[in-house]
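Engineer: just a sequence and a predicted model for now, questions to come.
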Amino acid sequence: MEEWRRGWRTVLGAALAAATGVNLLYFVFSLFIPHLQKETGWTLGEFSQLQAIVGIGSLAAPLAGWAMDRYGCRRIWAGGMVAIALLYLVVGLSPVIPALFGAMVFATGLIGVATTSISYTRAVNGWFFQQRGLALAFSATGISLAAIFLPPLLERVITLEGWRTGYFMLAALALLIGLPSILFLVQDAPAQVPDHEEARRIAEVGPDPFWRSGAFWLIAASYVGINIPTSGMLSQMAPMMLEEGLTLAQAAFGISAYAAGQFFGRLACGWLLDRVHPQRTAFFFTLVPAIGCIILWQTQNHYAAALLAVAAIGVQQGAEIDLVAYFVASRFGLDRYGSIYGWTQVAGWMGTLCGVLLFGKIHDWTGSYSLFQAGAVVSYVLAAVAFLFVRLNPQRVFT
């Protein structure tokens, strides 16, 4: 309980900031698509190309992580929150010109990376050791709760007031909730007690290049295998639900069901990581969404089945942040956490890029999402197996 007594403010602040950063846009952007389609005439495949540009911007993740390691997490995180809010305002006020809209989407990925999991996991990992898994889970539940309750509200705002007002709403959340949470709740991590053997080795030969570690590549491969199917389905969740026979209002609740599964997955995975073999925990939670994909693949016009399926997919997406952050911190420590996690995030975003492009393009080619849903099962299974082979070091102790 001592860890929670000292670190609860940081967990709360991280949860609120995570709920209002750029990750929220990733959850709800599919609600904007039908309205933008009416205004622009763009196809679903073209929207997937625009969304994929976000992944290119995320190549800045290692730089953001390095800056957090060098200058402090809170400073970079707060700056990113202000920048992303201003960008939302610009998008809401600008004309919808393809090149301009694409540039702003790219900027969303470039700037928004400082408000993603690289920031809040960095802040929370520094405060927790024995309860690290659960603390990471609670810090990530903010975005899950926001994604449960906000989509129906945002859908009504967009329908009644237009998609531009939806962007203004996202900007207000970032400035009025996210930024104050970072500034007044998140605290700098306590000093780390050095491991004497590790300190001696680093003094003699320097830190191990992480890219030579098989553990790094296995973590990165798992991240890619998870993100290809998950990001593809999330990027066009509303159109996919419409194809399953739901109305647009029901599709908004489909996003909420996805987020509910994410909420459960985060808490359950975080709790188990502190108590059960981490690799087996990762294996189990990465297999769960494969069941959801099979349900989507084999059913049609079943509202309850569609909600259950997307909730199962959400379970792993919720666990994903816990798993990657836990594995990176446990294997490599916190001295270079931002930089190493940043590179795993690049790998994950490359999976996101492929998933978003394939999801829309496969639909354009085949007229259905079924082929992608079938391939997603294979991707999840491969990612689950990769987690089993990651070797973790004993975690370090903090004062």
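Structural biologist: Perfect, thanks for sending it. Residues are numbered from 1 along each chain as shown.
Engineer: contacts and neighbour counts: CA atoms only from here.
Structural biologist: Will do.
Engineer: my guess is Ala347 contacts Ser222. True?
Structural biologist: No - in this structure Ala347 lies outside contact range of Ser222 using CA atoms under 8 Å: 9.3 Å.
Engineer: which one's more surrounded, these two?
Structural biologist: Regarding Ala347 and Ser222, a neighbour count based on other CA atoms under 10 Å identifies Ser222 as having more, with 29 against 24.
Engineer: can you pull the contacts of the more buried one?
Structural biologist: The contact partners of Ser222, by CA atoms under 8 Å, 6 or more residues apart in numbering, come to 382-384, 386-387.
Engineer: rerun at 10 Å
Structural biologist: By CA atoms under 10 Å, 6 or more residues apart in numbering, the contact list for Ser222 reads 216, 282, 286, 320, 324, 344, 347-348, 351, 379-388.
Engineer: surely Gln131 meets Arg275?
Structural biologist: Yes - checked against CA atoms under 10 Å, the pair Gln131 and Arg275 is within contact range at 9.3 Å.
Engineer: take the one below as the second:
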Amino acid sequence: MKSSSEFMQNWRLLLATFIGISVGVSSIYFYSIGLFMKPIAAEFGWTRADSSLGALVGTSCAALMVIPTGWLVDRFGSARVAFVCLACLAASFFALGLFTVDLTSYLIIISVMSMLTAGSTPLPFTRLVIVAFEKNRGKALGLILTGTGTGAILLPKLLAPYIAEHGWRSGYFALGTVVLISIPVIWLLLRGAKDTEISTEKERFSAVSLFNTRRFYHLCLIFFLTAVAVLGTVAHFFSMLTDSGLTPPQAGAVASLIGVSVIAGRLITGVLLDRFSAAYITAGLFLVASVGLLTLGLGGPAYAKLGAIITGLAIGSEVDLISFLVGRLFVRKVYGVAYGAVYAVFLVGGAIGPYIAGRLFDMTGDYSSWLYTASASLLIASLLSLFIPVKHTEQSPMTAKAVA
């Protein structure tokens, strides 16, 4: 009875956090990067690498803000930080449409946006769910994190033809409007929700010793390699499709499969992690993704749908895997800093990947060399995952003494 009552009591919170994640920077901005890349480059005469700099600069700035944003959430509450950052995200989209006149202005706006909107990532929304749920915490997190897949499904289908008809500036105005409309809806749904507790100075200080543990760097390397490969591919996937001759609506329909796969990846990974070793699940997932990108590189557009599905499975699981593994490998009192640090490294990889892909395209004229590189990166990450020191039936092996 208590298990089902958690969902009954907190359905408004679940809906609010789902919407928040769906319109947050990790969804609505990330999955729209590829849709704007070619139109903007065509207008200003940029190379594919130039147009990829937005992802590089933006994600790097976001990575710098992950840990400070975690502190702000602890200090001022999840909802307040999320509302401010969502408002900044809406304003940033309008600024991109109004004030982008060259590469410099574009990168400056992206940089400011990324630093001001880190609180619209899943961080504050997952914190709200963690506070509200006890017995069904994993299921609840899996449900709201499928919000990232919403952007991947809807944006290619709806925004791609809109940009093709009305231009990329109008596309940014449309995104800003969507975020702006969502803010009061989320506010109404979250009224009365219990917010996160403020951590003590002692707990924050003890996290310093985290950076003296090898397992921390082990995780960082795995998810860095994964981010380089997967996020680099996602940023250019729409361009891959249109380069092959597909029209924007056709490419959008294929690219939307990534969103469907993201949702499936979230749900399936959660079920598997409850039944099998997290190390084997992580290794197996990245191995499948490696084979998928290799197949896409060898087969070209004929395997585009398969590539979209496999890529979506990988990015539909990374946040779940980071959360699960950090929770198993480190004690609870350093969870926030550990998660933020690993996720920051993941974002750095996600910043570098699109730029490398763009450079390789400029050098070779196609994406084959990038897909081979991404496949190799995922294969290394898969092999490293086999040595993650965690078992399904064990509690966290790191004692409080080890990180105090």
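Structural biologist: In hand now; what should we look at? Bear in mind the structure is a predicted one, so any value in this text is a computation, not a measurement.
Engineer: now, the contacts of Ser222 of the first structure that are in helices?
Structural biologist: With helices identified by DSSP state H, the entries of the contacts of Ser222 of the first structure that belong to them are 216, 282, 286, 320, 324, 344, 347-348, 351, 379-388.
Engineer: what does Ser182 of the second structure correspond to in the first structure?
Structural biologist: When the structures are aligned by TM-score structural alignment, the residue of the first structure matched to Ser182 of the second structure is Ile177.
Engineer: from Leu185 of the first structure, how far out is its match?
Structural biologist: Between Ile177 of the first structure and Leu185 of the first structure the computed distance is 11 Å (CA to CA, to the nearest Å).
Engineer: shared neighbours, these two?
Structural biologist: Taking CA under 10 Å, 6+ apart as the contact rule, Ile177 of the first structure and Leu185 both touch 13, 16-17.
Engineer: ChimeraX command for the buried members of the residues you listed?
Structural biologist: Here the buried members of those are turned into a ChimeraX selection, burial being counted by 16 or more other CA atoms under 10 Å:
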select :13,16,17
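Engineer: tally of neighbours for the alignment partner in the second structure of Leu323 of the first structure?
Structural biologist: Residue-level alignment of Leu323 of the first structure against the second structure, with TM-score structural alignment as criterion, gives Leu321. Look at Leu321 of the second structure: counted by other CA under 10 Å, it has 20 neighbours.
Engineer: who's in contact with Leu321 of the second structure?
Structural biologist: Taking CA under 10 Å, 6+ apart as the criterion, Leu321 of the second structure is in contact with 223, 266, 269-270, 273, 278-279, 281-282, 327.
Engineer: now swap in Tyr106 of the second structure and tell me
Structural biologist: Listed by CA under 10 Å, 6+ apart, the contact partners of Tyr106 of the second structure are 40, 51, 53-54, 95-97, 99-100.
Engineer: quick check: the aligned residue for it in the first structure?
Structural biologist: With TM-score structural alignment as the criterion, Tyr106 of the second structure pairs with Phe101.
Engineer: Asn393 of the first structure touches Ala329, doesn't it?
Structural biologist: Yes - in this structure, Asn393 of the first structure sits in contact with Ala329. The criterion is CA under 10 Å, and the distance is 9.4 Å.
Engineer: now do the strands in the second structure.
Structural biologist: Taking DSSP state E, the second structure contains no strands at all.
Engineer: got the buried residues for stretch 270-278 of the first structure?
Structural biologist: When neighbours are counted by 16+ other CA under 10 Å, the buried residues of stretch 270-278 of the first structure are found to be 270-274, 278.
Engineer: what of stretch 207-221 of the first structure?
Structural biologist: Buried residues in stretch 207-221 of the first structure, counted by 16+ other CA under 10 Å: 215-221.
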